[in-house]
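A.B. asks: okay, here's the prediction I keep looking at, along with the sequence it came from:
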Amino acid sequence: MIFLENFFDNIKDFFFPKICIISDKKLSRENSNDFVDDKLLSGIPRLTPDDLLELREKVKADFFNSYLPFRSESPAQVLIHYLKYRGFSRIGSFLGKYYGGEYVKTFTKLERYDIICPVPLFKTKVRERGYNQSEFICSGLNSILGISQINNLIIRTRHTKSQTHLKYFERLSNVKDAFKINDTFKCKISGKSILLVDDVVTTGATMNEVIKVLRNEDIKEISAFTIASAR
């Protein structure tokens, strides 16, 4: 039986090899995931303490953490591109769990979190893409935290342009008043501590607009988590 299993695994591996999306090299069977080499992932440069200090001044959360520098053609850029535009939604779950494992090692007061939720997309964007990538990151992270996850706690009330090529004040204007609390959950968040999750933060305009909406409620504490940060 073991011989047959190995035989069919070899056939599958030959005709349908798993390829690292960053290096384009074949992944070993022992690799923990189907899209990026474990050794390559562990060696990706991280945000420096100075980077994080600068970001924590931008993001108006009580606590904020991020991991990878998001630059053109960087490993983080490739991972997020596949997550958002190539249909690799599972990358979100994997990255959320992977960096969630690091998160719990560096930030031990996890009992403070009551609710975890993703930054929302507008409904037309969800239909176009098929999913909200931040929900998958959120689910992966929450597989470590094990707290209440409310994917539609925040509602995006209107379509907004992509923030990618907008200047700072254009970004602020673009997302101004674009979010609201889902009335269904208002009674459930009073006095709670919330962890907000997104894929990438740049100026903090989107994240801060969501945080502003949450601050209008009787929220105890708001923290934020992203996989990567751009400048």
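C.D. replies: Here it is on my side, so go on. Predicted, not measured: the structure shown is a model, and the values here were computed from it.

A.B. asks: hey, let's count contacts and neighbours off CA atoms from now on
C.D. replies: Noted.

A.B. asks: can you tell me the element Val197 falls in?
C.D. replies: In the assignment (DSSP states H and E), Val197 maps to strand 193-201.

A.B. asks: oops, could you answer that again for Asp51 instead?
C.D. replies: Counting by DSSP H and E, Asp51 is part of helix 49-58.

A.B. asks: angle of that helix against strand 193-201?
C.D. replies: When axes from the mean of the first three to the mean of the last three CA atoms, to 10 degrees is applied, the directions of helix 49-58 and strand 193-201 differ by 120 degrees.

A.B. asks: who does helix 49-58 touch, helix- and strand-wise?
C.D. replies: On a contact count with 3 or more CA pairs under 8 Å, 6 or more residues apart in numbering; DSSP states H and E, helix 49-58 meets strand 63-65.

A.B. asks: here comes the other one, which I'd like you to weigh against the first:
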Amino acid sequence: MSKFYGILPIEQATAMLYFHSKGIVQELIHNLKYRKQQEIGTILGNIYAHELIDANKIPKVDYIIPTPIHKKRLQDRGYNQVTTFCEALSKELKIPIENDVLFRIKHTKTQTKKSKAKRAELMSNNFEIKAKDHHIGKHYLLVDDVITSGATIEASAKALLEIPNSKVSLLAIAYTQS
């Protein structure tokens, strides 16, 4: 994902699918995210884990980190849309999920109609780290649903990189040009 070159010191970046407006991937993501069809995350996570295993491309990471959503959005939606995807990856790749280090501290409205600059502005200082000694020096696989402008995952990754000697790789269910 070249959109992060020179912006973030990431180890690896990958996405499972390409997202475009009115396509089947958009339908899958919307069903996962807005229509409570969490099993889509499980199915996609299982498929992608096996693709990574078959291609011998399993990332050498210590923890999988689902990009967090704000507690208000979690309360409204009832779930984080990347959770089941991460759980399937974790189970198949045998990499633990770490939910207690990265937190979203600002609630923002949906960004789907916002410009790249506005998304970056909204995401600034939006995440907080609560690192413990065992988080220091670890390699994190940060997972999001769709990377559009990259503002959310960039802000999340920058927060994780505040942990001393940490490394970050990125993985998304889908990726789109913005």
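C.D. replies: Received it, and whenever you're ready, just let me know what you need. Here the structure is a predicted model, which is why all the values come from computation and not from measurement.

A.B. asks: work out the TM-score between the chains.
C.D. replies: Overlay of the two chains. TM-score (TM-score structural alignment, normalised by the length of structure 2): 0.91; 176 aligned residues with a CA RMSD of 1.8 Å.

A.B. asks: in structure 2, what stretch matches the helix or strand following the strand holding Val197 of structure 1?
C.D. replies: Sequence-wise, the next helix or strand downstream of strand 193-201 of structure 1 (DSSP H and E) is helix 205-215. Using TM-score structural alignment, helix 205-215 of structure 1 corresponds to residues 151-161 of structure 2.

A.B. asks: how far apart are the strand holding Val197 of structure 1 and its match in structure 2?
C.D. replies: For strand 193-201 of structure 1, the mean distance to aligned residues of structure 2 following superposition is 0.7 Å (mean CA distance after the TM-score superposition for structure 1).

A.B. asks: which strands or helices does that strand pack on?
C.D. replies: strand 115-118, helix 133-145, strand 221-230.

A.B. asks: to the chain's geometric centre, what's the distance from the longest one?
C.D. replies: In terms of CA atoms, centre = their mean, to the nearest Å, the centre of helix 133-145 of structure 1 is found 7 Å from the chain centre.

A.B. asks: average gap between it and structure 2?
C.D. replies: With mean CA distance after the TM-score superposition for structure 1, helix 133-145 of structure 1 averages 1.1 Å from its match.

A.B. asks: list of residues touching that helix?
C.D. replies: Applying CA atoms under 8 Å, 6 or more residues apart in numbering, the contact partners of helix 133-145 of structure 1 are 83-84, 89-90, 92-101, 110, 116-120, 149, 151, 197-199.

A.B. asks: repeat that with 7 Å
C.D. replies: The contact list for helix 133-145 of structure 1 (CA atoms under 7 Å, 6 or more residues apart in numbering) reads 83-84, 89, 92-97, 100-101, 117-119, 151, 197-199.

A.B. asks: derive a PyMOL selection command for the buried subset of those.
C.D. replies: If you want just the buried ones from these in PyMOL, going by 16 or more other CA atoms under 10 Å, the selection is:
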select buried, resi 83+84+89+92+93+94+95+96+97+100+101+117+118+119+151+197+198+199
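
A.B. asks: check the offset of stretch 170-178 of structure 2 from the chain's centre.
C.D. replies: 9 Å.

A.B. asks: about what we covered before: what's the angle between the helix holding Asp51 of structure 1 and strand 221-230?
C.D. replies: Put simply, helix 49-58 of structure 1 runs at 130 degrees to strand 221-230, going by the same axes, to 10 degrees.

A.B. asks: next, count neighbours for Ser223 of structure 1.
C.D. replies: When neighbours are counted by other CA atoms under 10 Å, Ser223 of structure 1 registers 20.

A.B. asks: I'd say it and Phe64 touch.
C.D. replies: Yes. Shown here, Ser223 of structure 1 and Phe64 form a contact pair, counting by CA atoms under 7 Å, at 5.7 Å.

A.B. asks: where does stretch 7-18 of structure 1 end up in structure 2?
C.D. replies: So stretch 7-18 of structure 1 is aligned with nothing, judged by TM-score structural alignment.

A.B. asks: packing partners of the longest helix along structure 2?
C.D. replies: The longest helix of structure 2 (DSSP state H) is helix 39-54. Under the contact definition 3 or more CA pairs under 7 Å, 6 or more residues apart in numbering; DSSP states H and E, helix 39-54 of structure 2 sits against helix 83-93.

A.B. asks: centre-most residue in structure 1?
C.D. replies: Nearest residue to the geometric centre of structure 1 (CA atoms, centre = their mean): Asp199, 3.3 Å.

A.B. asks: nearest to Ile181 of structure 1, out of the helices and strands packed on strand 193-201 of structure 1?
C.D. replies: Ranking those by proximity to Ile181 of structure 1 (CA to CA) places strand 115-118 first, at 11.6 Å.

A.B. asks: many thanks, have a good one.
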